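1. no sequence on this one, just coordinates:
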């Protein structure tokens, strides 16, 4: 699920459920033509993670 704020693109993020852990970027449903190398992400104490390759933001569903 992607939540986007059109006025502030850096605030858009994808919700990740605990059932998807361990989680990696790009996600499984990404198009193959534009993928960067798969990187597994660690979530902070507040449940946030950011991809070092593409800058995508993820939030762990609490």
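-> Perfect, thanks for sending it. No experiment lies behind these values; they were computed from the predicted model shown.

2. all contacts plus neighbour counts: C-alpha atoms, from now on.
-> Will do.

3. the strands in this protein, which residues?
-> Ranges of strands in the chain, per DSSP state E, are 2-3, 13-16, 24-25, 39-40, 48-50, 57-60.

4. closest to residue 33 out of those?
-> Across the strands of the chain, residue 33 has its closest neighbour in strand 24-25 (14.3 Å, C-alpha to C-alpha).

5. let's bring in a second model and compare:
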């Protein structure tokens, strides 16, 4: 487990308000990590990967305005 925290800008989220882990935003590559998992960051402003424990959160002051 990495237990890292990755601060995101709203533009880092996909159109649904989420990110995938492992992520290049967290200096991870798919070949040396866990299965790809979708994390819904927009709902609460942060999400924790169930595999590695990395927390992805919106930077303070950032707001996601999805469609």
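-> That came through, no problem. Only a predicted model underlies this, so the values are computations on that prediction, with no experimental measurement involved.

6. And the TM-score between them?
-> Overlay of the two chains. TM-score (TM-score structural alignment, normalised by the length of structure 1): 0.63; 52 aligned residues with a C-alpha RMSD of 2.2 Å.

7. sorry, back to before: format the strands of structure 1 as TSV; extra columns: mean neighbour count.
-> Shown next, in TSV, are the strands of structure 1 (neighbours: other C-alpha atoms under 10 Å):
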stretch	mean neighbour count
strand 2-3	10
strand 13-16	18
strand 24-25	18
strand 39-40	14
strand 48-50	18
strand 57-60	19
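
8. is it possible to export the ones you listed to TSV including distance to residue 33 of structure 1?
-> Formatted as TSV, the strands of structure 1 follow (distance: least, C-alpha to C-alpha, whole Å):
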stretch	distance to residue 33 of structure 1
strand 2-3	20
strand 13-16	20
strand 24-25	14
strand 39-40	17
strand 48-50	21
strand 57-60	20
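
9. Out of those strands, the one nearest residue 31 of structure 1 is which?
-> strand 24-25 (11.9 Å).
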